[in-house]
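Trainee: The sequence and its predicted three-dimensional model are supplied below.
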Amino acid sequence: MPIDFTPQDWKRTRETYRKWWAGELDRPLFYAAIGGKDPGRAEAKVPNMGRTARYPFSISAEDVVDRWDYDLSCRKYVGDGFPSVWLDFGPGVLAAFLGAQTGVDENTVWFHPAEEREIPDIHFSLDLQHPWLQRIESLIRAAQKRWGSQVQLGMTDMGGNLDILSTFRPSEKLLLDLYDHPDEVKRLTWEAHEMWWKAFDHLNRVLQPVNPGYTAWVPIFSEMPYYMLQCDFCYMIGTGMFDEFVKPELAATCKKLAHPFYHLDGPGQLAHLDSLLAIPGLRGVQWIPGAGAAPPRAWPEVYRKIRDAGKLMQVVGDLDDLRIVIEALGDGKGIYWSGGVGRDKEHELMKFLEKYGAA
C-alpha cells in the first residue's frame, strides 16, 4: 500500500512528542523506519536525486513530490517514526535569499557573494522572489495538494547567523573584523537575525496550518515552532568572542522559538557548551563529535553535562552508541535518536524498541 501512516498514527505521534518535550516521557524518542516495504504503487519516473536542490527546475514540483511519495511508501514507520520530507537546499540557504550566488553539484551546495565588499558596505535585504525560495514554496504547495496533512514537511536549512555573514565576508576576513570592526559585525548579526525571522515566518505561513507540525533538518516533531540552531563559525573563536558575538543573537532566537535545539558540531565547539547551556530558552543540544573524533559513545561526560543542565539531547550514531549512552546516564529519558534499517536488520531494531516500550 502507499504511505502507511493514518490519522490515528499522527494522534499517537503528537501525544508522544508532546510528552517528550514536556519531560514526561520516561524513555527515549525513536524516530525510526524500516526500508524495503512493498510501496503498492509504480516507481516514480524521476530518480531519487538526494538533496532537493539537485532536482532541476525542468522537473515539476509535482514530479519531485511523486518521487518522494514513492520513497516514503517503501518505508515502514516504527517506534516514534513518521513520514517526513526535508526541503534541502543546502546549509545556510538564507544567504541565497539575501543575494548570494548559488552552486550545486553531486555532493554539496555552496553560496558565495556576487562581489566581495568591505564589512561597512554589506547590508542585507530579503528577496521573496528569489527562484529558490519560489521553488521551495511550489514544492510545499504540491506536497500539500498530494498529501494534505499526512506527511510532515521540514523547514529548509537557513543556517546560523555568523555562518551567513561568512558567506558574504569570507571567514578569515570576518575573524579579523571581530577585532577591527566589532560594531559592524554586530550590526550585520542583527540584520541577519531580522532577515532569518522574516524568511522563517514567511515559509511557515505557507507550511501551516496544513503541515502536521514543525520540523527542521532534524525531524524532531513539535506542535509549536522548533528549529535546530547552529553556528559552525564559532569553532574558530574563543569563549569571550562567542559570548560577545554569538550568544546574544542565539538567546534572542531561543526566546522566540518554543522548542529551540542547538547543533554542537565537533570537539572545537565544546568550549562553548557551558555558555550555551546557560541560555534559559534553549531546550536541547545535538552533539555530533564529527569526522576523526571518537564516536558518540565515547563522550558520556558531554551527555551528562547536557542532562544536568536540564536540557534534552539528540544522540547520533548506531544502536550500540545509543545503548552505551543510556547505560552511562542511567536511563533514556530526554534522549532523541533517529535511524533507519533495511529488512535484514528489522528484528534487531524491533527488539531494541521493545526493550524501551516503543515497539
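Mentor: Arrived safely, thanks for sending. Numbering: from 1, shown residues only.

Trainee: From now on I want contacts and neighbour counts done on CA atoms only, so please keep to that.
Mentor: Fine.

Trainee: Isn't residue 87 up against residue 54?
Mentor: No: with the criterion set as Cα atoms under 8 Å, residue 87 and residue 54 do not qualify as a contacting pair; they are 11.3 Å apart.

Trainee: before we go on, here's another structure to hold up against the first:
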Amino acid sequence: MRISETPAFTTDLKPDMEDAERRWLAFWNHEIIDRPLCAITAPRDGVEAIASPPYLSGYEGNHQQVAERALAAAQTMFWGGEAIPCYSPSFGPDLYAVWLGCDLKFGEASTATSWAVPSVEDWETAGAIELDPANAWWQQTLAFCRVLADTFDGHLLVAHMDQHSNMDTLLAMRGGVGLCTDLMDVPELIDRAMAQVQSTYAPIDMALREAGRMVGACGRIPAYHPDRTNTIQCDFAALIGPEHFRRWALPALEEEAAHLRRCLMHYDGPEMLIHLDDVCAIPGLECIQWQPGARNGPFMDWLDLIQRIQAKGLAVHVPCNTEDIRIYHRELDPALVYYRCTAPNQAEAEATLDWLVDNT
C-alpha cells in the first residue's frame, strides 16, 4: 500500500482528503480501516444548491462557461467519506469511435444524447484504424480537459471520460448487424481491427490524463487512486457468446486493465452474466459496477448476484441512499464494497458514516 505524508490531490472542498486517500488505498487492497468504503454526497450546509452542467455540456465549445458552472456546483456539495470532488466531461458514449474517424451526431435537446455515424462498410477495404492527432473532436476534447484542469486547480479533479473502447468502438464504426455478421464471416479481419483499436488505448488514455492533469485519478465511475484508474467496459459483449468473447473482448479488457493497473468494470445487464467467470478473473480488475437495467428490477433485487461476485474476491459498486445502505451492510462483505451514497443533508451524511463505524 502506498504511504505518503500528503495526498496526491489536495482540494479546499475536502479537508479530510488525506484520510480519504488512505481509505481508497485500503479499498484497492480489499481491506478496511474501520468501516467499508463510502463515498457519500449531500447538499452543503448554508449554501444554495447549484445544478451541475447537463450531460454533453461543452460540445458547442463553451468550455470555460461549463467549467465555471461545474466548479460552482461542486462548491455547494458536501463531499463526505471517500467522495472525491470531481467532474467528468463527456460529448457522448461513442466518442472513442469519433476520435478514430466517425462523424458525431447529436439528438434533439430533449434526448440529451449523441452517437457515432458508422463509417465502415467493409473491413477489407477500410483504412487502418488510428488516431489522427488533428481530428477536430479529439482536439476539442483535449482543449476542454485543459480548460477544466485550469479552472479546477486546487478544487476539483478532472475525472476520466465515458470511453467505449475495444469492441464497442467497432460496434460504433460498423453498426450492430454488420459487426455481428462480420464475426462469423470475416473473423480474421476482426482480429486485425481489434489489434488496431487496442493499439490506441494507452496513448489516448495518457493524452487525456496529461490534458486534464489527472494527478490523482478518478475514473468515469468516480473511484479514486493517487496513481491511475478508470472504468473498463464492453457493452457489445451482451450480444456474443463465450467463444467470441474470449477471442476478442476478453483480451482487450485484460490489456486495458493491465494499463490501468487497477480498475472497475461497468457491467450492463443480465445478458452479460454468461461472461461473469471470465471477467472476474481479469488481473487488475478489483470492482464490478453492476447495472441491471431499468427493465430488470431495482439493484436491491440482485443481492444474490452481488454476493456471488464478492465470493469471487471482487468488490462491488453499490448505489444507495442512507436507508438502503443499512440493509446492504447487513448482507455484504464490508471489505469488498464501494458504497456510492446520497444523503438529503450534511448531518445525515455524517451520521451515516458514524453508523458504519459503529456497526462494522
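Mentor: Thanks, I have the structure now. No experiment lies behind these values; they were computed from the predicted model shown.

Trainee: What TM-score do the two superposed chains give?
Mentor: TM-score of the superposed chains, computed with TM-score structural alignment, normalised by the length of the first structure, equals 0.87; 343 aligned residues with a Cα RMSD of 2.4 Å.

Trainee: can you give me the helices for the stretch 101-250 of the second structure?
Mentor: Defined through DSSP state H, counting those that start in this stretch, the helices belonging to the stretch 101-250 of the second structure, from first to last, are 136-152, 166-174, 176-185, 187-199, 201-211, 242-244, 250-260.

Trainee: export those helices to a markdown table and tack on mean neighbour count?
Mentor: Below are those laid out as a markdown table (neighbours: other Cα atoms under 10 Å):
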| stretch | mean neighbour count |
| --- | --- |
| helix 136-152 | 20 |
| helix 166-174 | 25 |
| helix 176-185 | 14 |
| helix 187-199 | 17 |
| helix 201-211 | 16 |
| helix 242-244 | 12 |
| helix 250-260 | 20 |
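
Trainee: Kindly present those as TSV, with separate columns for distance to residue 324 of the second structure.
Mentor: As requested, the helices of the stretch 101-250 of the second structure are exported to TSV (distance: least, Cα to Cα, whole Å):
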stretch	distance to residue 324 of the second structure
helix 136-152	33
helix 166-174	33
helix 176-185	37
helix 187-199	39
helix 201-211	35
helix 242-244	35
helix 250-260	31
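
Trainee: For residue 334 of the first structure, see how far away residue 283 of the first structure is.
Mentor: As judged by Cα to Cα, to the nearest Å, residue 283 of the first structure and residue 334 of the first structure stand 10 Å apart.

Trainee: again, but for residue 22 of the first structure
Mentor: In this view, residue 22 of the first structure and residue 334 of the first structure are 9 Å apart by Cα to Cα.

Trainee: Neighbour count: these two, which is higher?
Mentor: Set side by side, residue 22 of the first structure and residue 334 show more neighbours around residue 334, with 22 against 11, by other Cα atoms under 10 Å.

Trainee: how close does the more buried one sit to residue 326 of the first structure?
Mentor: In this structure, residue 334 of the first structure lies at 10 Å from residue 326 of the first structure, with Cα to Cα as the measure.

Trainee: Over to residue 284 of the first structure?
Mentor: Summarising the geometry, the distance separating residue 284 of the first structure from residue 326 of the first structure, computed by Cα to Cα, is 16 Å.

Trainee: what's the answer for residue 273 of the first structure, then?
Mentor: Residue 273 of the first structure sits at a distance of 20 Å from residue 326 of the first structure (criterion: Cα to Cα).

Trainee: Those two: which is more packed in?
Mentor: residue 326 (20 against 15).

Trainee: And for stretch 116-133 of the first structure, what's in contact with it?
Mentor: 96-99, 134, 168-169, 177, 181, 184-185, 188, 191-192, 195, 198-199 (Cα atoms under 8 Å, 6 or more residues apart in numbering).

Trainee: residue contacts, the spatially most central residue of the second structure?
Mentor: The second structure has residue 220 as the residue nearest its centroid, 2.8 Å off, counting by Cα atoms, centre = their mean. Residue 220 of the second structure makes contact with 88, 159, 160, 161, 162, 230, 231, according to Cα under 8 Å, 6+ apart.

Trainee: Based on its surroundings, how many neighbours for the aligned partner of the first one in the first structure?
Mentor: Right, residue 88 of the second structure. Under the alignment defined by TM-score structural alignment, residue 88 of the second structure is paired with residue 86 of the first structure. Applying other Cα under 10 Å, we find 18 residues neighbouring residue 86 of the first structure.

Trainee: next one: residue 320 of the first structure
Mentor: For residue 320 of the first structure, the neighbour count with other Cα under 10 Å is 11.

Trainee: Over to residue 104 of the first structure?
Mentor: Burial of residue 104 of the first structure is recorded as 14 neighbouring residues (other Cα under 10 Å).

Trainee: Give the aligned equivalent of it in the second structure.
Mentor: Mapped onto the second structure by TM-score structural alignment, residue 104 of the first structure lines up with residue 106.

Trainee: any idea how far residue 137 of the second structure is from that match?
Mentor: Computed as Cα to Cα, the residue 106 of the second structure to residue 137 of the second structure distance reads 13 Å.

Trainee: Now do residue 112 of the second structure against residue 54 of the second structure, distance only.
Mentor: Separation of residue 112 of the second structure from residue 54 of the second structure (Cα to Cα): 8 Å.

Trainee: wait, I meant residue 241 of the second structure
Mentor: Using Cα to Cα, one obtains 36 Å as the distance from residue 241 of the second structure to residue 54 of the second structure.

Trainee: now swap in residue 81 of the second structure and tell me
Mentor: 25 Å.

Trainee: more neighbours, those two?
Mentor: Neighbour count, other Cα under 10 Å: between residue 81 of the second structure and residue 54, residue 81 has more, with 25 against 11.

Trainee: before we move on, the earlier item: which one in the first structure is aligned with the residue nearest to the centre of the second structure?
Mentor: Mapped onto the first structure by TM-score structural alignment, residue 220 of the second structure lines up with residue 217.

Trainee: Relative to the second structure, what is the average displacement of stretch 62-69 of the first structure?
Mentor: On superposition with the second structure, the average gap between stretch 62-69 of the first structure and its aligned counterparts reaches 1.5 Å (mean Cα distance after the TM-score superposition for the first structure).

Trainee: residues in the second structure aligned with that stretch?
Mentor: So stretch 62-69 of the first structure sits over residues 64-71 in the second structure, by TM-score structural alignment.

Trainee: Tell me how far that stretch lies from the chain's centre.
Mentor: 21 Å (Cα atoms, centre = their mean, to the nearest Å).

Trainee: buried set for that stretch?
Mentor: Within stretch 64-71 of the second structure, the residues that qualify as buried by neighbour count (16 or more other Cα atoms under 10 Å) are 66, 67, 68, 69, 70, 71.

Trainee: Throw these into CSV and include secondary structure, thanks.
Mentor: What follows is the buried residues of stretch 64-71 of the second structure, written out as CSV (DSSP: H, G, I helix; E, B strand; the rest coil):
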residue, secondary structure
66, helix
67, helix
68, helix
69, helix
70, helix
71, helix
